[in-house]
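Enquirer: compute the structure for the input listed below.
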Amino acid sequence: MIRSLKALVLAICCAAVIVPFFGIIATSLASREDVTRAGGFVMFPSGISFDAYEAILSGGVVTRATVVSLLVTVVGTALSLIATTLLAYGLSRRGTLLHRPLLAIVLLPLLFTPGIIPSYLIVKYLGLLDTYWSLILPVMVNAFNVIVLRAFFMELPQEVMDSARIDGAGDFAVLWRIVLPMSKAVLAVVALFYAVAYWNSFFGALLYINDTAKWPLQLVLRTYVVNQSELGVDQLGATELPPREAIQMAILVLSIIPVLLVYPFVQRHFTKGVLVGAVKG
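Expert: The predicted structure is shown next:
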């Protein structure tokens, strides 16, 4: 009885996730007649039409925003992973210069987050407004990810690193040849955290980017899907517009696809990386 109840609850939870997602994909592939007949949200289209995807990928604002999001995600994830790894490795070596003050500075944002106005003023003072760097530099290092990596580095066998130092290896050689190869699981998880955060971020662009040509995909999604703003022919670059609902759902699907493509390759490292990096002992 209990097993049947658990299976029922699990089935309901899965249906609550799968059914809306299926409806989004179906609506994005529906024709104008199907959308009109269903009143906007289509579950079972009579045929498959790629007009909405052709419209948003025809060189207009959505195509440009997708390229911006990909650029920010790739560059931001790479820089964040490098900075986080170096900082976490330095903090994991006890006795290094300013070890405790730097650790306190890293832990401080976990307790007190800066406000919007101070963040905006700093970005403006540094001359980063209306640049892609404003979407990367203010959030390049996440304190939680630093703590996870630091905890993992501290659990690595000290004897292996001491042997490398006896053989003449310096700190960077130990990090590159010993530490990083042993940390693939947790690095993959941290990279996934950063990539998803960069890809899904829209608030930074809303604050710092005034030029619509530099908008990332998530801000376009918020403007034209959540706020129900109209997308015209000049904004999409298409000669004929499909139904508005189909375009909105196609943009939503486009914003989800990269995460769905990347996650399966990282999933096998996910549980191991989080548990080993976050739990000591």
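
Enquirer: when you work out contacts or count neighbours from here on, use the C-alpha atoms and nothing else.
Expert: OK.

Enquirer: residue closest to the middle of the protein?
Expert: Centroid-nearest residue in the chain: residue 196, 1.4 Å away (criterion: CA atoms, centre = their mean).

Enquirer: residue 66 against residue 216, yeah?
Expert: Yes - at 6.5 Å, residue 66 counts as touching residue 216 under the criterion of CA atoms under 8 Å.

Enquirer: out of the two, which sits in the more crowded spot?
Expert: When residue 66 and residue 216 are compared for neighbours, residue 216 comes out ahead with 33 against 21, by other CA atoms under 10 Å.

Enquirer: roughly how far apart are that one and residue 72?
Expert: To residue 72, residue 216 is 8 Å away according to CA to CA, to the nearest Å.

Enquirer: got the buried residues for the helix or strand containing residue 163?
Expert: Residue 163 is located in helix 158-166, with elements delineated by DSSP states H and E. By neighbour count on 16 or more other CA atoms under 10 Å, the buried set for helix 158-166 is 161, 164.

Enquirer: list of residues touching it?
Expert: Helix 158-166 has contacts (CA atoms under 8 Å, 6 or more residues apart in numbering) with 174, 178.

Enquirer: sequence B follows; please return its structure for comparison with A:
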Amino acid sequence: MRQSTGSRVFDVANLVLLGGMAVVTVLPLLYVLAASFAGEAEIASRPFFLWPEHFTTATYAYIFATGTFVRALLTTIAVTAVGTVIQVLLTFTMAYPLAKRYLPGRALVLNLVIFTMVFSGGLIPTYLVVRDMGLLDSYWALILPLAINPFYLIIVKSFFQELPQALEEAARIDGANELAVFWRIVMPLSKPIIATFSLFYAVAIWNDYMSPLLYISDNTKWTLQVLVRQLTSPEAANALATVDSANFFPVEGIKFAVVVIATLPILLFYPFLQKHFAKGVMIGSVKE
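Expert: Predicted coordinates:
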């Protein structure tokens, strides 16, 4: 099909605009990656570069030799893994019954869910609830208060409503109860949306800075994001308790290296879910 002149101009303008946005987005990332493999003198003397003149992994060796950083990294991985499983499980188990129009009190529960999307108790009431539940200085404080995202819940509910009812009815005829229908029929059909919201929840937990800052006062339980903030602050030289001032301490390089390490796991995690992600984000976007 032949394109009009206006369509070709529009396509070219789109390519230029999107290409410019991509360059603006990617260049800082490449600079951070390059600086993480550069020496202290080069970082100080070159304001911007995409390839270090003297390639070195000394900064990464220093970071992984530090118990504080390794502990924070492992803590964040564990909290993200456990939190993602719990949040996805709670979201899907709540969304499934709400997708059934015959459920008593369904409208009231849905209205309460929508209410929380508009109004919240605020920072101080939330902190008081976490404190009174005895979750301070506990990793559960990073998972349970945000266990169900109401917006995600509504989307998952809409997805369950679009599933063919004949499959569930056939399973019930074969003697399956509601729990069996959910685990053996509904969940296997929900792989795209499970992958999508697992990624959303995992990224949110991994990048969460405020929750550990508010609820975790024990620095041995710091997550990676809090430690990254400490290391990239002006007082970075005092951030690690194991620092020996007589030895090499890459103050500038460590700032770039910890950002790379904090970003890399999510970037590596995404390709495994990519085939489900495109389909999952379109769920509920088209209604017949």
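
Enquirer: related to what we said a few turns ago, C-terminal to the helix holding residue 163 of structure 1, what's the next element?
Expert: Moving toward the C-terminus from helix 158-166 of structure 1, the next helix or strand (DSSP H and E) is helix 171-174.

Enquirer: so the helix or strand following that following helix matches what in structure 2?
Expert: Going down the chain from helix 171-174 of structure 1, the next helix or strand is helix 184-200, by DSSP H and E. Aligned using TM-score structural alignment, helix 184-200 of structure 1 spans residues 191-207 in structure 2.

Enquirer: next: stretch 138-153 of structure 1.
Expert: Residues 145-160 of structure 2 are matched to stretch 138-153 of structure 1 when aligned by TM-score structural alignment.

Enquirer: so which bits of that stretch are buried?
Expert: Along stretch 145-160 of structure 2, these residues count as buried under the neighbour rule (16+ other CA under 10 Å): 147-150, 152-160.

Enquirer: counting only helices, which of those make the cut?
Expert: 150, 152, 153, 154, 155, 156, 157, 158, 159, 160 (DSSP state H).

Enquirer: mind picking the two most distant members of those residues?
Expert: Put simply, by CA to CA the two of those set farthest apart are 150 and 160, 15.3 Å from each other.

Enquirer: what residue in structure 1 is paired with residue 90 of structure 2?
Expert: Using TM-score structural alignment, residue 90 of structure 2 pairs with residue 83 in structure 1.

Enquirer: which residue is the nearest non-sequential neighbour of its match?
Expert: Using CA to CA, 6 or more residues apart in numbering and skipping residues adjacent in sequence, the residue nearest residue 83 of structure 1 is residue 141, 6.8 Å away.

Enquirer: save the buried residues of stretch 145-160 of structure 2 as TSV, and put in distance to residue 229 of structure 2 too.
Expert: Listed next are those as TSV, based on distance: CA to CA, whole Å:
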residue	distance to residue 229 of structure 2
147	24
148	27
149	26
150	29
152	29
153	31
154	34
155	34
156	34
157	37
158	39
159	38
160	40
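
Enquirer: burial check on residue 19 of structure 1, number of neighbours?
Expert: So residue 19 of structure 1, with other CA under 10 Å, has 11 neighbours.

Enquirer: distance of it relative to residue 272 of structure 1?
Expert: Using CA to CA, residue 19 of structure 1 is found at 30 Å from residue 272 of structure 1.

Enquirer: quick one: the helices in the stretch 1-150 of structure 2?
Expert: For the stretch 1-150 of structure 2, applying DSSP state H, counting those that start in this stretch gives helices covering 5-36, 40-45, 58-64, 67-98, 106-118, 123-132, 150-162.

Enquirer: which secondary structure elements does the second one contact?
Expert: Taking 3 or more CA pairs under 8 Å, 6 or more residues apart in numbering; DSSP states H and E as the contact definition, the neighbouring helices and strands of helix 40-45 of structure 2 are helix 251-281.

Enquirer: where in structure 1 does the helix it packs on fall?
Expert: The aligned range for helix 251-281 of structure 2 in structure 1 is 244-274, by TM-score structural alignment.
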